[in-house]
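Build me a model from this:
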Amino acid sequence: MFLLFFAVWVILNGKVTAEICIFGVLISAALFYFMCRYMEYSLKKELLLFRLVPLFIRYFGVLVKEIVKANVCVLKIILSPELQPEPAFVYFDTAFQTGLAKVLLANSITLTPGTITVSVEDDRFCVHCLDKELAEGMEDSVFVKLLEEMEEVEARWTR
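As a prediction, this is how the structure comes out:
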């Protein structure tokens, strides 16, 4: 974070001189100290974020793949008059410890065509699916497994 503050300082100043760099280091250090002291920021949290970056990238790749698969499925339903969709509500429980994992899963489900997260109460999700085919295996989906893996990494790192 210190380096980010310093980089923003240099970019906003538009030129690099010894005085600007020294003043930038002092301002960046003061901001970093303030964040650590009063905003519960820690270097450990920042390092955890770097550990989670590969998992977030993998999660984003899986999300794009699932969106494409769901688009094809919804397209089949729309373009085939003989296929009648069978809408369904799916209820399932998760063992997520953090609110971030719940929000990511709920938003990922909603971003995927043909499914909408209706509610999340505690660990119970209610999802409306356009067709039963889209509802299959939702509680054991790749999203859930990746989010559980992220939580495991976070739990190991914060002990």
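
Please make it C-alpha for all contacts and neighbour counts, starting now.
Fine.

How much space separates residue 129 from residue 94?
Note on residue 129: its distance to residue 94, by C-alpha to C-alpha, to the nearest Å, is 18 Å.

out of those two, which sits in the more crowded spot?
Between residue 129 and residue 94, residue 129 has the larger neighbour count (other C-alpha atoms under 10 Å), namely 23 against 15.

Identify the residues contacting the closest residue to residue 135 other than its chain neighbours.
In space, and not counting its chain neighbours, residue 135 is closest to residue 129: 5.9 Å by C-alpha to C-alpha, 6 or more residues apart in numbering. Listed by C-alpha atoms under 8 Å, 6 or more residues apart in numbering, the contact set of residue 129 reads 87, 88, 89, 90, 114, 115, 116, 135.

and for comparison, fold this next one:
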Amino acid sequence: MRRSDGAAAAGAGLSEGDEATQAVLRTAPVLVLFWLVLSGHFEVLFLTLGAVSVLLVCLLSRRAGVAERDGVTLPLVLRLLRYLPWLGLEVLVSAFAVVRKVWSPRPALRPVVDSTPSSGLSVLSQVVYANSITFTPGTLSFDVDDDSIKVHSLDESGVEGLRAGAMLRQVRRLEPRR
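You can find the predicted model right below:
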């Protein structure tokens, strides 16, 4: 009698492809839930587009090898639930600051490009950090290296805020305990 692939993999250890597939399968439900929460649409067209986008992200992450290196785990999801409200508050504070600067009778906008350190972060954490910078109004991350992220800001205060390190500390808290 022949054993199923799952039983054979469990008995002989998982191959690299099986591990990558399992990492993607663990990540997919999290992406589906995240997409549903952010979209808030439950019509057939939107659900279909969401399913296609999640499938595409899963395939691309498997092909890039991100899923098996930095896959989504329950502890990471729990840490993200603590991080996202913090990021939401930062986005709101930055949005009000940008509106105040832009609508000022004499806007004193002096765009600046600088780097913020990101050394010691995993690939997934670097992506979260760079995207968090971009989500925050007034700043845009546009180049990610192994040890830094280049940032464009409407003025020096945006870069100074990143240099203070509050966002980097929050992103480091997402990393697994070593």
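
Find the residue at the geometric middle of the second structure.
In the second structure, the residue lying closest to the centroid (C-alpha atoms, centre = their mean) is residue 128, at 3.2 Å.

so that one touches residue 171, yeah?
Yes. At 7.2 Å, residue 128 of the second structure counts as touching residue 171 under the criterion of C-alpha atoms under 8 Å.

Would you confirm that residue 9 of the first structure contacts residue 24?
Yes. The pair residue 9 of the first structure / residue 24 is scored as a contact, 6.0 Å apart, by C-alpha under 8 Å.

Please, which helix or strand holds residue 116 of the second structure?
Using DSSP states H and E, residue 116 of the second structure sits in strand 112-117.

chain center to that strand, what's the gap?
Distance of strand 112-117 of the second structure from its chain centroid, counting by C-alpha atoms, centre = their mean, to the nearest Å, is 19 Å.

try stretch 31-50 of the second structure
Distance, centroid of stretch 31-50 of the second structure to centroid of chain: 18 Å (C-alpha atoms, centre = their mean).

Same check on stretch 34-43 of the first structure?
For stretch 34-43 of the first structure - counting by C-alpha atoms, centre = their mean - the centre lies 23 Å from the chain centre.

for whichever strand or helix holds residue 152 of the first structure, which positions count as buried?
Element membership for residue 152 of the first structure, per DSSP H and E: helix 142-158. The neighbour-count check on helix 142-158 of the first structure (16 or more other C-alpha atoms under 10 Å) flags 143, 144, 146, 147, 148, 150, 151, 154 as buried.

got it, and stretch 83-103 of the first structure?
Result for stretch 83-103 of the first structure [16+ other C-alpha under 10 Å]: buried residues 87, 88, 89, 90, 91, 96, 101, 102.

Give me the aligned partner of the fifth one over in the second structure.
The reference is to residue 91 of the first structure. Correspondence of residue 91 of the first structure to the second structure, assessed by TM-score structural alignment: residue 115.

Residue 10 of the first structure too?
Using TM-score structural alignment, residue 10 of the first structure has no partner in the second structure.

where's residue 10 of the first structure, which helix or strand?
helix 2-13.

Next SSE downstream of that helix?
helix 18-38.

tell me what the next helix or strand after that next one is packed against?
Proceeding N to C from helix 18-38 of the first structure, the next assigned helix or strand is helix 43-79, under DSSP H and E. Counting contacts by 3 or more C-alpha pairs under 8 Å, 6 or more residues apart in numbering; DSSP states H and E, helix 43-79 of the first structure is packed against helix 142-158.

Go again with 6 Å.
Counting contacts by 3 or more C-alpha pairs under 6 Å, 6 or more residues apart in numbering; DSSP states H and E, helix 43-79 of the first structure packs against no other helix or strand.

chain center to it: distance?
From the chain centre to the centre of helix 43-79 of the first structure is a distance of 8 Å (C-alpha atoms, centre = their mean).

Noted, bye for now.
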